[in-house]
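In: Sequence first, predicted model second:
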Amino acid sequence: MAGGKAALLLLLCAAVLLAPASAADDGLTKFKLYWHDVLAGTSPTAIRIAQAASTNSSSKDEIGRAQGTYTFADQATFGLLMNMNFVFTAGDYKGSGLTIYGRNEVLSAVREMSIIGGTGKFRMARGYVEARTMDSGAKSGETVVEYTVYVKAAAA
């Protein structure tokens, strides 16, 4: 019985300590960005390492770079494992970054992946992104994906 009371007391103390942090944490930031994956032409932004045997305007100002990898992760569907950092080089978030990780089932209209961290203005970030393919790149060699970002970060 004493062990149960001690555990309950510990749980209540933890809840009291965590409550102020939760109440003060209301700063959700939402924005959109467009990811261009160019495999063709004279200035590709991605290279194919291996292949199985079988706005969304690029004229807009660049605000950053996507850095990371994606690998096929499913034998039945067109599912990718995404490991990606959005590194901001201009604009309001210059010098900051977001880390995205998760499954990207490319043929789905909307895919959701986790934000698992960040740097700069996005330090201690958590949230998610919704990805929507705007152009599959079948004709142009340039895939364009709209990312809607929902993120909370620690106050600086």
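Out: That came through fine. Numbering: from 1, shown residues only.

In: When you work out contacts or count neighbours from here on, use the C-alpha atoms and nothing else.
Out: Noted.

In: Let me see the ranges of the helices in this protein.
Out: Ranges of helices within the chain are 2-24, based on DSSP state H.

In: Geometrically speaking, which residue is the centre of it?
Out: Central residue of the chain (CA atoms, centre = their mean): I100, 3.1 Å from the mean position.

In: Show the contacting residues for that residue.
Out: Contact partners of I100, counting by CA atoms under 8 Å, 6 or more residues apart in numbering, are M82, N83, M84, N85, F86, M113, S114, I115, I116, G117, Y128, V129.

In: Show me which of those is closest to K32.
Out: K32 lies nearest to V129 out of the contacts of I100, by CA to CA, at 9.3 Å.

In: hang on, that closest one packs against I116?
Out: No: counting by CA atoms under 8 Å, I116 is not a contact partner of V129; they are 10.7 Å apart.

In: List the residues that contact the closest residue in space to E62 that isn't next to it in sequence.
Out: Counting by CA to CA, 6 or more residues apart in numbering, A90 is the residue found nearest to E62 once chain neighbours are left out, at 7.5 Å. The neighbours of A90, taking CA under 8 Å, 6+ apart as the test, are E62, I63, G64.

In: Looks like the last one contacts F88 (just checking).
Out: Yes: when contacts are counted by CA under 8 Å, G64 is listed as touching F88 (4.1 Å).

In: follow-up on the earlier one: what about the contacts of A90, which are in strands?
Out: Residues of these located in strands (DSSP state E): G64.

In: Turn the contacts of A90 into JSON lines, columns for distance to A153 and neighbour count.
Out: Formatted as JSON lines, the contacts of A90 follow (distance: CA to CA, whole Å; neighbours: other CA atoms under 10 Å):
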{"residue": "E62", "distance to A153": "23", "neighbour count": "13"}
{"residue": "I63", "distance to A153": "20", "neighbour count": "16"}
{"residue": "G64", "distance to A153": "19", "neighbour count": "19"}
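
In: next up, a second structure to put side by side with the first:
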Amino acid sequence: MKGSSIISWILVITSAISPIYTQYYSKTVPFVSNAEKVTNLHFFFHDTLSGKNPSAVLVAHGNITGNEKSAAPFSSVYAIDDPLTEGPEPTSEVIGNVQGLWVSSSKSMPTLMAFFDFGFTKGEFNGSSISVFSRNPISETERELAVVGGRGKFRMAKGVAKLKTYFLNVTTEDAIVEYNATVIYY
């Protein structure tokens, strides 16, 4: 019994003073690619808050008073599943959809925080998407959003999407927005 207890103590002491060679990452290898690609995308985003089948739906709203007359007062959170089309007409060919959230994030001017994934379902980029996470000052006719990632052919994407409001119904706040996105990926 005495011998096994000595061996146990020796094992405890040696394991306590032995260096541990584990790490949470693998060896860093420089990424070198001459295959950087740039693609310009042009499409229209149809955001519909009205009617029997809206594509943007209020899912949360802060308990505050103030600008309740607006469809998206400060602190409103909307879930979206909007169609992307080749042209501005609602009957234009659907090339994908955008899913995500937008949050009314300003007390002083209409500004949204956009958390979007633009999924393409037609053509060369079928099954691929770009991700946008950016501030969207919707009162400005033209604005930019940051492209921060993507999947499929747009894996590791970065870039910028330039937006222009094509149509806005001030009563229903339904909108059609033109997107010109420059996407850099590998």
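Out: Noted; the coordinates are in hand. Source: prediction; values computed, not measured.

In: one step back: show me what the residue nearest to the centre of the first structure lines up with in the second structure.
Out: In the second structure, the residue matched to I100 of the first structure (TM-score structural alignment) is V132.

In: Tell me the spacing between T45 of the first structure and N56 of the first structure.
Out: From T45 of the first structure across to N56 of the first structure, the span is 16 Å (CA to CA, to the nearest Å).

In: What of G117 of the first structure?
Out: Here G117 of the first structure is placed at a distance of 25 Å from N56 of the first structure (CA to CA).

In: Tell me which of those two has more neighbours.
Out: Between G117 of the first structure and N56, counting by other CA atoms under 10 Å, G117 is the more crowded of the two (20 against 15).

In: list the contacts for the equivalent of that one over in the second structure?
Out: Under the alignment (TM-score structural alignment), G117 of the first structure pairs with G149 in the second structure. Contacts for G149 of the second structure (CA under 8 Å, 6+ apart) come out as I130, S131, V132, R155, M156, A157, K158.

In: how deep is the second one tucked in, by neighbour count?
Out: Residue neighbour count, defined by other CA under 10 Å, stands at 24 for S131 of the second structure.

In: Isn't it up against F116?
Out: Yes: counting by CA under 8 Å, F116 is a contact partner of S131 of the second structure at 5.7 Å.

In: Find the nearest non-adjacent residue to M113 of the second structure, please.
Out: R135 (4.6 Å).

In: so what's the one you found up against?
Out: T111, L112, M113, A114, L145.

In: Could you rerun that using 7 Å?
Out: L112, M113, A114, L145 (CA atoms under 7 Å, 6 or more residues apart in numbering).

In: Count the neighbours of the last one for me.
Out: Put plainly, it is L145 of the second structure. 20.

In: quick one: the match of I100 of the first structure and V160 of the second structure, what's the gap?
Out: Separation of V132 of the second structure from V160 of the second structure (CA to CA): 9 Å.

In: Identify the contacts common to these two.
Out: What both V132 of the second structure and V160 touch, as defined by CA under 7 Å, 6+ apart, is the set L145, A146, V147.

In: pretty sure the first one contacts K164?
Out: No: counting by CA atoms under 7 Å, L145 of the second structure stays clear of K164, with 11.1 Å between them.

In: Pull the number of nearby residues for G159 of the second structure.
Out: For G159 of the second structure, the count of nearby residues is 20 (other CA under 10 Å).

In: Which residue of the first structure is paired with it in the alignment?
Out: In the first structure, G159 of the second structure lands on G127 (TM-score structural alignment).

In: Wait, that match touches K152, no?
Out: Yes: applying CA under 7 Å, one finds G127 of the first structure in contact with K152, separated by 6.2 Å.

In: contacting residues around stretch 46-53 of the second structure?
Out: 54-57, 82-84, 172-177.

In: again, only this time at 8 Å
Out: For stretch 46-53 of the second structure, the surrounding residues in contact (CA under 8 Å, 6+ apart) are 54-57, 80, 82-85, 90, 172-177.

In: now stretch 54-69 of the first structure
Out: With contacts defined as CA under 8 Å, 6+ apart, stretch 54-69 of the first structure is touched by 33-36, 82-91, 94, 134, 144-146.

In: what's the answer for stretch 73-88 of the first structure, then?
Out: Outside stretch 73-88 of the first structure, the residues that touch it by CA under 8 Å, 6+ apart are 63-72, 94-107.

In: ok, now how distant is A52 of the first structure from E105 of the first structure?
Out: Taking CA to CA as the measure, A52 of the first structure falls 18 Å from E105 of the first structure.

In: Neighbour count for these two, which is higher?
Out: E105 (20 against 5).

In: In space, what's closest to the more buried one - neighbours in sequence excluded?
Out: Among residues not flanking E105 of the first structure along the chain, G79 sits closest, at 4.2 Å (CA to CA, 6+ apart).
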